[in-house]
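Asks: Whatever this is, show me its structure:
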Amino acid sequence: MNRALQSGVALITALIITALAAVIAVNMVSAQQIDIRRTGNVLDGDQAYLYALGIESWAQGVLAGDRRKNQTDTLQDAWATVLPPIDVQGGKVAGEILDQQGLFNLNNLVQNKQKSEADIKIFQRLLITLKLDPDLAWPLVDWMDPDVELSFPNGAEDAEYLKRTPPYRTANAPLVSVSELLLVN
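Replies: Got it, this is the predicted structure:
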């Protein structure tokens, strides 16, 4: 092999090695940037969790103080006041205690794996009061009850939900999150 050809092969080899080293270096820098961002996200998540614990501690203190002062609750009590936004590193934190006593628990529609006719009627009256169709109760009952039989008149069991894209099944269990309501027929 002549000298010029050997020099050309050596030059191409050097260029390939340099290109590979550059690709590896770029890959390492990209991976490092992702790792740094991931670490930042974990730290931000931990900080947000600690802020939430702080708000929870505030709420416990307010409720304990109210309990010591009186045995009755009104919306004029200290617990009913809103914690105004407080500046914290990276944002603001605010808090509020809401009285849940006057709300209707949708999980009462199915109790001990059985439809609760009394609670269904209460819920239907609530729907009527809100100017909504009382038959909206039935798909929700079917979502939570363990059987596969349709509740009359507008129930929806697995067969209905399996036709959707993407298909899914009913929970056949109590609601865990308000977001589940978006899945109910």
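
Asks: C-alpha only now, for contacts and for neighbours.
Replies: Fine.

Asks: which residues in the protein form helices?
Replies: With DSSP state H, the ranges of helices along the chain come out as 3-69, 117-129, 137-144, 158-161.

Asks: which of the ones you listed sits most buried?
Replies: helix 137-144 (a mean of 25; mean count of other C-alpha atoms under 10 Å).

Asks: Just the angle for it relative to helix 117-129, thanks.
Replies: Angle, helix 137-144 to helix 117-129, by axes from the mean of the first three to the mean of the last three C-alpha atoms, to 10 degrees: 130 degrees.

Asks: follow-up on the earlier one: could the helices of the chain be laid out in TSV, adding distance to Lys92?
Replies: Listed next are these as TSV, based on distance: least, C-alpha to C-alpha, whole Å:
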stretch	distance to Lys92
helix 3-69	10
helix 117-129	36
helix 137-144	37
helix 158-161	41
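
Asks: run this one through as well so I can compare:
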Amino acid sequence: MARAAFIGLGVMGYPMAGHIAKGGHEVTVYNRTNEKSARWVAEYGGKSAPTPAEAAQGQDFVFSCVGNDDDLRSVTTGPDGAFSAMKPGSVFIDNTTASAAIARELDAAATQGGFDFLDAPVSGGQAGAENGVLTVMVGGEQAVFDKAKPVIECYARMVGLMGPAGSGQLTKMVNQI
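Replies: The predicted model follows:
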């Protein structure tokens, strides 16, 4: 069992975080609206945190699924962002469909902070998230991918390493065409 946090409980993140909890992992969630976090905790157990940093505190894996590059920057490197609380050797897995540039930027920030980063956008839509059958296109290092894959598989049917940081986002962009 791993300790995990999930940041962003929208139509994708809410069920994805639920699948991680159902997979036997201890999950702490953060969402901008406390009501949604409280509803998730009532449904799946676990805990909620008032900030991304508090959600990330002491976790082995921290997942995010937010709206765009700006939202992602806010929950990672912004005030009370998760990156300020990541423990050494932990892994931040971003499931947001964002730019390859921010994936590379966050990978560099993670390396500087002593933890790892994977960009891992998903395909399969809301139904795929609800049914735990998403396809996950991952960018990052092989050893980090191998460490995170068993937890990612809680919400995925297919998980593949596409190459170094940013490669997950580039693959997702091609998939969108």
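
Asks: TM-score of the superposition?
Replies: The TM-score (TM-score structural alignment, normalised by the length of the second structure) is 0.25; 71 aligned residues with a C-alpha RMSD of 4.8 Å.

Asks: hmm, back to that, can you say which of the helices of the first structure is nearest to Pro84 of the first structure?
Replies: helix 3-69 (11.5 Å; C-alpha to C-alpha).

Asks: That closest one - contacts with which helices or strands?
Replies: Secondary-structure packing of helix 3-69 of the first structure (3 or more C-alpha pairs under 8 Å, 6 or more residues apart in numbering; DSSP states H and E): strand 91-95.

Asks: buried set for the strand it packs on?
Replies: For strand 91-95 of the first structure, the buried set under the neighbour-count rule, 16 or more other C-alpha atoms under 10 Å, comprises 93, 95.

Asks: Contacts for that strand, please.
Replies: 51, 55, 82-87 (C-alpha atoms under 8 Å, 6 or more residues apart in numbering).

Asks: 6 Å instead, please
Replies: Strand 91-95 of the first structure is contacted by residues 83-86 when judged by C-alpha atoms under 6 Å, 6 or more residues apart in numbering.

Asks: could you give the angle of that strand to helix 3-69?
Replies: Going by the same axes, to 10 degrees, strand 91-95 of the first structure makes 30 degrees with helix 3-69.

Asks: Glu130 of the second structure in helix, strand or coil?
Replies: helix (DSSP: H, G, I helix; E, B strand; the rest coil).

Asks: in the second structure, which spans are helices?
Replies: 13-22, 34-44, 52-56, 69-76, 100-113, 125-131, 142-152, 167-176.

Asks: Most tightly packed of those?
Replies: helix 52-56 (a mean of 27).

Asks: who does that helix touch, helix- and strand-wise?
Replies: Contacting helix 52-56 of the second structure under the criterion 3 or more C-alpha pairs under 6 Å, 6 or more residues apart in numbering; DSSP states H and E is no other helix or strand.

Asks: Ranking by neighbours, what's the top pick from the contacts of strand 91-95 of the first structure?
Replies: Using other C-alpha atoms under 10 Å as the neighbour criterion, Leu83 leads these with 15 neighbours.

Asks: Relative to Ile36 of the first structure, how far out is the closest residue to it other than its chain neighbours?
Replies: Spatial nearest neighbour of Leu83 of the first structure, chain neighbours left out: Gly95 (4.8 Å); criterion: C-alpha to C-alpha, 6 or more residues apart in numbering. Separation of Gly95 of the first structure from Ile36 of the first structure (C-alpha to C-alpha, to the nearest Å): 31 Å.

Asks: Val88 of the first structure too?
Replies: With distances taken as C-alpha to C-alpha, Val88 of the first structure is found 22 Å from Ile36 of the first structure.

Asks: just Leu83 of the first structure next, same as before
Replies: According to C-alpha to C-alpha, Leu83 of the first structure and Ile36 of the first structure sit 34 Å apart.

Asks: Relative to Val91 of the second structure, which of the helices of the second structure is closest?
Replies: Closest approach to Val91 of the second structure among these (C-alpha to C-alpha): helix 142-152, 7.4 Å.
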